[in-house]
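Chemist: 3D model of this:
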Amino acid sequence: MEILLDGPLSRAELSRRVGLSPGSLTRITKPMLESGLLVEVSAGPSDPRVGRPSQPLDVVAAAHHFVGIKLTGDHAVGVLTTLRAEVIATADLPLLEHSPQAVAATVAELTKTLAAYQPETELSGLGVSLGGHVVNKSQVRSSAFLDWYDVPLGDLLAAHTDVPVVVANDLTALTEATHWFGAGRGAERFCLITIGAGIGFGLVVHDRIVDSPDASLGLIGHQPLLADGLRCERGHVGCASTILTTDAIISQVSEALGRDLSYDECLDLAAQGDPTAKPLIDRAGYALGRLVAAAANFTLPDRVVLGGEGVRLVEIAHDALLDGLHFDRHPEATDPPIVLLDASFNEWARGAAVIAIQTFVLGS
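Modeler: Okay, the predicted model is just below:
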């Protein structure tokens, strides 16, 4: 794992990191070198007195390929990646129906399409992520977007493919991808907030994701943000789900203007200074700033990563976001660095691939 994330690494550095003697390290890495998973790369002379070349170890990222698929309410979005989660190809298919069998068949078809981009290499893993409560990397306890309860998705997919399958909550998968290969790399402590169809929160502390059986329940969606906000279906006033989801923003701006709009059209109008749309978008940006402040106050992160298909809100309502952030922060507190992820669903699909990569590398 050390070489995968930070390679190439010298044998001395690798021994120090994993706490193994040079002899033990040689015994462990020898079969990996023979199989082609690891290679020696030249790094130039390491000792100027003798000119002896250093040969750090690195992984052959293209030796293994993985498919990651993100399930939404109406699409399966997929990517093909290398062992280092570098995206080689993308594809998607509509979900014409939500029955578990039909969705499993669509995932299998999409996997086959993506695998065809690297026909000379067998897939080493398939990761599937979705919004919902997932247990044992296989069983979907519930998924509101697909109207599923107790669906053995892993078993259904295993009937379609010989590739090892892992199923995960989409926020957990995206957090792990951000941690291992994305904007969270190098941060011992960071939090991820996503805005889109739902509101998500992921946390990494001491270089490990903070996980719990409740992590996939979307708990942060009911964080109170505005005292004069709308009431959600659970009776909360001004919680995140009533302000920050794409549907909430579309509904409020469309109602105020008296016509149906898309999410991007709402943001475009605000960016142009529309007197009706701009205050509503700024209000959402202010609420997001308060959500970022709450996360930062509780977790003291090195950085805050914002993502999801609604993340463009950050750019359009940037000043309002800062107002909300500063309202709930101590005046002497430093603003946490904020990093934005790509808004496309390919980012989520890549997260699913990373879950498959982690299972392949760590064995569980």
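Chemist: alpha carbons only for contacts and neighbour counts from here, please
Modeler: OK.
Chemist: Now do the same for A352: helix, strand or coil?
Modeler: helix (DSSP: H, G, I helix; E, B strand; the rest coil).
Chemist: compare with the first, here's sequence two:
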Amino acid sequence: MRTAPRLPLATPAAVEVLTRILTQGPIARVEIARKTGLSQAAVTKAVAPLVEAGYVVDAPSARDDTVIGRPVSPLSVVESSVAAIGIKVTPGELFGVVTDLRANIRIARSKTLPDTSPETALDLLAILVGELLAAVETGDSPLSTGTTALAGVGVSVSGDVDATAGVVRHSAFMGWRDLPLGALLHERINLPVVVTNDVRALTVAEHWFGIGVNANSFAIVTIGSGIGCGLYLNGDVVEGAHGVAGEIGHLPLAPENLVCTCGRHGCVETVASSDAILARVREDTGRAELDLAGAIDLAHAGDEQARAAFDRAGQVIGSALAAMVNLAGPELVVIAGEGVADYDLYDHRIRAAFAQHAFGAAADCELTIRSHTFDDWARGAAATVIRSYIRTEPPF
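Modeler: The predicted model follows:
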């Protein structure tokens, strides 16, 4: 697959026009003009080279009832014109996807990660990229026609990530510090590489292709082995001056004697992560053989010690959510994670604690729970590639 050339976007206005078509299309020129403040002539000027280059299709098909006699020309991106690879890194496995230009997953693969050493991870990342590209070439997806260009590869990792430099400053789960992951992977695959925090990547995907398309503000809180939070405020995903923002998993709301994987004491994660809940249930019940599913089953069966562990987690998560909503004021919070739909055990406690601590009208913030898979995490990494490619941000 050939590498995608630079998009024919001469001005910031052209970037804004393409972004509208990508995230809200099919959309008429008149609607783009209304939403961006540009004239229809300016919109047409921005669109023309994109249509000529095959990234956008112009398909007049209807009439605008508000403007007598004038046909509507809805604009859409050609989804198969550009592909992106996204990979989610976990301590035991790499999850990779190939998406089209609208971040629809077309191909998915995974690869076991036997250890978390940087060399092992980089070698297997390069192998997985090769396998994904081969799957495109030999498959029958819309990306396999030979006309699709690859924008680049996105890699999402938990922890403190400098996305601009492509450096993993600290990932407690992977045991990495100051790892120039972007540069090292680029050396192996010779493709543009975007490295970002996994929760922020998930937030980018929701911003451009999910709930963020029509929301003025939102937050995504992920619950799993760690607890993360991504924020979309004032028209964009919050990056933070130092690349760190929304880390509610490390608010000091838990008992001071509990040590977090980050090395600090009393973090929310020490009580509310899935690992912390399982450890507490094992300790209190004396059943070291339990896995998380077993702990959930035990709590559902009414075991008081298991239920107490989930109750405590829900109390701390709800308090953390209230603190975040009091500070940032999103209109919607999505609580997500692998198997999070099974966590009805602490849903009531989360909502009760949130209501107890949310200040004033912040209590009106909608809380919703949604499960997702590791492929969704990988899709987030692909979405960061698409966004950087459209915006001509590094490494493009």
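Chemist: now the residue nearest the centre of the second structure, nearest residue through space, not along the chain?
Modeler: Centroid-nearest residue in the second structure, with CA atoms, centre = their mean: L202, separated by 0.7 Å. Nearest residue to L202 of the second structure, sequence neighbours excluded (CA to CA, 6 or more residues apart in numbering): G380, at 4.4 Å.
Chemist: if I line the two up, what does the one you found land on in the first structure?
Modeler: Counting by TM-score structural alignment, G380 of the second structure lines up with G351 in the first structure.
Chemist: ok, back up a step: just give me the match in the first structure for the residue nearest to the centre of the second structure.
Modeler: Using TM-score structural alignment, L202 of the second structure lines up with L174 in the first structure.
Chemist: Wait, its match touches E347, no?
Modeler: Yes - using CA atoms under 8 Å, L174 of the first structure is in contact with E347, at 7.5 Å.
Chemist: which residues in the stretch 101-250 of the second structure form helices?
Modeler: Per DSSP state H, counting those that start in this stretch, the stretch 101-250 of the second structure carries helices over the ranges 118-138, 181-189, 198-209.
Chemist: so which of those helices is the most packed in?
Modeler: helix 198-209 (a mean of 26; mean count of other CA atoms under 10 Å).
Chemist: mean deviation of it from the first structure?
Modeler: After superposition onto the first structure, the mean distance of helix 198-209 of the second structure to its aligned counterpart is 1.4 Å, using mean CA distance after the TM-score superposition for the first structure.
Chemist: What separation is there between the counterpart of P337 of the first structure in the second structure and A205 of the second structure?
Modeler: In the second structure, the residue matched to P337 of the first structure (TM-score structural alignment) is E366. Look at E366 of the second structure and A205 of the second structure: by CA to CA, to the nearest Å, they are 20 Å apart.
Chemist: Leaving out chain neighbours, which residue sits closest to H318 of the first structure?
Modeler: Sequence neighbours aside, G285 is the residue nearest to H318 of the first structure in space, at 6.9 Å (criterion: CA to CA, 6+ apart).
Chemist: quick one: what's aligned to that neighbour in the second structure?
Modeler: Using TM-score structural alignment, G285 of the first structure pairs with G314 in the second structure.
Chemist: Which residues are in contact with that match?
Modeler: For G314 of the second structure, the contact set (CA atoms under 8 Å, 6 or more residues apart in numbering) comprises 272, 346-350, 353.
Chemist: coming back round to it: in contact with the match of G380 of the second structure, which residues are there?
Modeler: Contacts of G351 of the first structure (CA under 8 Å, 6+ apart): 68, 129, 170, 173-178.
Chemist: hmm, 7 Å instead?
Modeler: Applying CA atoms under 7 Å, 6 or more residues apart in numbering, we find G351 of the first structure in contact with 68, 173-174, 176-177.
Chemist: Check L80 of the first structure too.
Modeler: Taking CA under 7 Å, 6+ apart as the criterion, L80 of the first structure is in contact with 65-68, 87-90, 114.
Chemist: any idea which of those residues has the most stuff around it?
Modeler: G68 (37 neighbours; other CA atoms under 10 Å).
Chemist: The helix or strand harbouring that residue maps to which residues in the second structure?
Modeler: Assigned by DSSP states H and E, G68 of the first structure falls within strand 65-71. Under TM-score structural alignment, strand 65-71 of the first structure corresponds to residues 83-89 of the second structure.
Chemist: who touches the matching stretch?
Modeler: Residues from elsewhere that reach stretch 83-89 of the second structure (CA under 7 Å, 6+ apart): 94-101, 148-157, 377-379, 381-382, 385-386.
Chemist: Now do it: distance to the chain's middle.
Modeler: Relative to the centre of its chain, stretch 83-89 of the second structure is centred 11 Å away, using CA atoms, centre = their mean, to the nearest Å.
Chemist: how far apart are it and its match in the first structure?
Modeler: Averaged out, stretch 83-89 of the second structure is 0.7 Å away (mean CA distance after the TM-score superposition for the first structure).
Chemist: Counterpart of I227 of the second structure over in the first structure?
Modeler: Using TM-score structural alignment, I227 of the second structure sits opposite I199 in the first structure.
Chemist: tell me the contacts of the residue nearest to that match when sequence neighbours are not counted?
Modeler: By the measure of CA to CA, 6+ apart, the closest residue to I199 of the first structure outside its immediate chain neighbours is G221, 5.0 Å from it. When contacts are counted by CA under 7 Å, 6+ apart, G221 of the first structure touches 198-200, 239-241.
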